[in-house]
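Q: With the sequence up front, the predicted model follows.
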Amino acid sequence: MNRSRLALTGAFAALAAVLAGGCGDPGGLRGAGATPTAQGPTHLWPDLPPPSAPAEDYGAIESVRVTGVKVPGGDLRKVDPADVVRADFEQNPGTYDPSDASYRETVERLDDCADDDSGARERCPVLKAYYRDLTGDRKDDLIVGVSTPDDNLDIRVYAEEERRLTQIMEMSDAVLGVELAGRDLIIRAVSSLPGYEYHTVWSWDSHQKTMLPKRDEIVRSGNAPRRKTPRPAPSTSAGR
């Protein structure tokens, strides 16, 4: 018997003596009962053949250049958000089809953003812009929301790359609220299921060079209104 095993035997002997001397002590060791058997994951339908094509992409899968808008000194704070949105909408319809009435009306209302008339400016659908470094390059990115005639909110995010404007996110939905948490953009949207809402976390993906919906969940909501129409599918930038 080697030294380590002798030491272990001595330790067990000492423990047995303590237990014998403390018989009836309510603080002594007691059995916890039967331990449930651990169950590993069960793989369902292991013989499924691989799919022939990927499913429809959820959200943007690539960044999109926006031309015609200069970024002085590479600072997006020096660019008029309405100018950015107008150029982007004309070049990248995103969720909308160019023939869609809501899209055409939104583009027309964007012209009001540049009008000196106060009444026209009030019709401008571009909401207050926000700035946050979402890509991790230590430069603020531009976050804009556009109110559309179909009661949705079109959210677009822009980054500056070599003094060129790049759209790194675009989605449209019946939005209940938007939050910034660190470098994540969290969007709450109406669910078609009464009493619930969608929470989608958009995060920068350094491989795709775009914001991707990294986490999507449906949660209870006591104030989510009933929706009569299905939730619109988020934008897919493929093929732009």
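A: Everything's here; your move. Note that this is a predicted model, so its numbers are computed, not measured.
Q: drop to CA atoms for contacts and neighbour counts, all remaining ones
A: OK.
Q: Can you get me a residue count around A7?
A: Close neighbours of A7, defined as other Cα atoms under 10 Å, add up to 11.
Q: L76 too?
A: Neighbours of L76 (other Cα under 10 Å): 22.
Q: For I61, see how far away it is.
A: Relative to I61, L76 is positioned 23 Å away (Cα to Cα, to the nearest Å).
Q: same thing with E90?
A: Look at E90 and I61: by Cα to Cα, they are 20 Å apart.
Q: just how off-centre is stretch 90-99 within its chain?
A: 22 Å (Cα atoms, centre = their mean, to the nearest Å).
Q: meant to ask about stretch 169-189
A: Distance, stretch centre to chain centre, for stretch 169-189: 7 Å (Cα atoms, centre = their mean).
Q: Skip the chain neighbours and tell me the closest residue to R183.
A: Nearest residue to R183, sequence neighbours excluded (Cα to Cα, 6 or more residues apart in numbering): L134, at 4.6 Å.
Q: Use this one as the comparison:
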Amino acid sequence: MPRSRHTRTAALSALVALLLSAATACGDAGELQGAGPTEAAASPDKLWPKLTPASRPAYEIGEVNRKVVKGVTVPGGDIRDVSPVVVVRKEMAESRGDYEGEHAQYRETGLLMAQCGVGAGHGRCPVLRPYYRDLTGDGRPELTLGFRLLPGRTTAVRVYTVEKNRLVQVMSWDDAISGVELAGRSVIIRSPSEVAGYEYRLQWTWDADQKAMLLTHDEMLRTGPRKKTPRPSPSRSASPSLSPSPSASASTP
């Protein structure tokens, strides 16, 4: 619970009195006071210096996600004229087996698309409310849309821009989503982690050279309260066998 104005004022008065008392006891308050010894700077340890650097990736991760959406044109160049429901239907048509049929992975999403007659973000339509924000810096808005992949808890997040009256997808991600944010030229997605008290935070940022949103940050961050670490007993802490070896400490990132 936040402290009240009265409590903060009383605490501030007590702090001022304490500082004045300390200044009187020490004599000249204008003299410089030592802050104690400074820790020596440590440079990072470079591991395996004789290892030959790789020249190309071992796996195809798909860092650049960019493709023209076939069958959707934007004659006036205004992306707001594009129906998000139509865009999702086009994507589903390319992977029809995932949405149609008794054993389709996202069969429920395919069935619920019939509820999108009013538009995205209404009723049981799996297409969520669209958002428009200039993510490329060209002064025109991009389209950020999401749709639920049912059954399950996965949400698809997509970003589209317009180039020469063509709709171009510049970012794509499917995940269990706990939050999505637009900040500057970036899309930030927060997802739950299997580690209690932590979450994943992934950030895509517009790259003018690749003309796509690139995954620029991939982090695991603490969200819950920090758990107290039990204090080791004197017998355990004094045991020389538990002290880290030089090789173990060097391998710690």
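A: Perfect, thanks for sending it. Bear in mind the structure is a predicted one, so any value in this text is a computation, not a measurement.
Q: List the TM-score for the superposed pair.
A: Taking TM-score structural alignment, normalised by the length of the first structure as the basis, the two superposed chains have a TM-score of 0.69; 194 aligned residues with a Cα RMSD of 3.1 Å.
Q: Looking at E90 and I61 of the first structure, which is more packed in?
A: Taking other Cα under 10 Å, E90 of the first structure and I61 do not tie; I61 has more neighbours (21 against 14).
Q: Just give me the match in the second structure for the more buried one.
A: Using TM-score structural alignment, the partner of I61 of the first structure in the second structure is V64.
Q: Could you check how far its match is from D28 of the second structure?
A: 63 Å.
Q: for L47 of the second structure, same thing?
A: Separation of L47 of the second structure from D28 of the second structure (Cα to Cα): 51 Å.
Q: Then V82 of the second structure?
A: Applying Cα to Cα, the value for V82 of the second structure to D28 of the second structure is 72 Å.
Q: Pick out whichever of these two has more residues nearby.
A: V82 (15 against 9).
Q: What residue, apart from its backbone neighbours, is nearest the equivalent of the more buried one over in the first structure spatially?
A: Applying TM-score structural alignment, one finds that V82 of the second structure aligns to V79 in the first structure. Leaving aside its chain neighbours, V79 of the first structure sits nearest to V71 (6.2 Å; criterion: Cα to Cα, 6+ apart).
Q: How about stretch 133-141 of the first structure, which residues are buried there?
A: By neighbour count on 16 or more other Cα atoms under 10 Å, the buried set for stretch 133-141 of the first structure is L134, T135, K139, D140, D141.
Q: now swap in stretch 8-23 of the first structure and tell me
A: Judged by neighbour count (16+ other Cα under 10 Å), stretch 8-23 of the first structure contains no buried residues.
Q: With stretch 149-163 of the second structure instead?
A: Residues of stretch 149-163 of the second structure classed as buried by neighbour count (16+ other Cα under 10 Å): L149, L150, T155, A156, V157, R158, V159, Y160, T161, V162.
Q: Could you check which residue of the first structure pairs with the fourth one?
A: Read it as A156 of the second structure. When the first structure is aligned by TM-score structural alignment, the residue opposite A156 of the second structure is D154.
Q: right, and the helix or strand after the helix or strand H6 of the second structure falls within?
A: Using DSSP states H and E, H6 of the second structure falls within helix 5-26. Helices and strands here follow DSSP H and E; after helix 5-26 of the second structure, the next one along the chain is strand 67-73.
Q: What lies in contact with that following strand?
A: Contacts to strand 67-73 of the second structure, defined as Cα atoms under 8 Å, 6 or more residues apart in numbering, come from residues V87, K90, N165, R166, L167, V168, Q169, V170.
Q: Which pair of these spans the longest distance?
A: Across these, the longest distance by Cα to Cα is 17.0 Å; it joins K90 and N165.
Q: what are the ranges of the helices in the stretch 101-250 of the second structure?
A: Taking DSSP state H, counting those that start in this stretch as the criterion, the stretch 101-250 of the second structure carries its helices at 107-112, 234-237, 246-250.
Q: Which parts of the stretch 51-200 of the second structure are strands?
A: Listed in chain order, the strands of the stretch 51-200 of the second structure (DSSP state E, counting those that start in this stretch) span 67-73, 131-133, 142-149, 154-163, 166-176, 179-183, 186-192, 198-207.
Q: Provide a list of residues in contact with T52 of the second structure.
A: No contacts exist for T52 of the second structure under Cα under 8 Å, 6+ apart.
Q: same question, L214 of the second structure
A: E63, V64, M171, W204, T205, W206, D207.
Q: Map it across to the first structure for me.
A: Matched by TM-score structural alignment, L214 of the second structure corresponds to L212 in the first structure.
Q: and what of L202 of the second structure?
A: Aligned partner of L202 of the second structure by TM-score structural alignment: T200.
Q: give the contact list for the residue lying closest to that match once chain neighbours are set aside.
A: Leaving aside its sequence neighbours, T200 of the first structure sits nearest to D216 (Cα to Cα, 6+ apart; 4.4 Å). Residues in contact with D216 of the first structure (Cα under 8 Å, 6+ apart) are Y198, H199, T200, V201.
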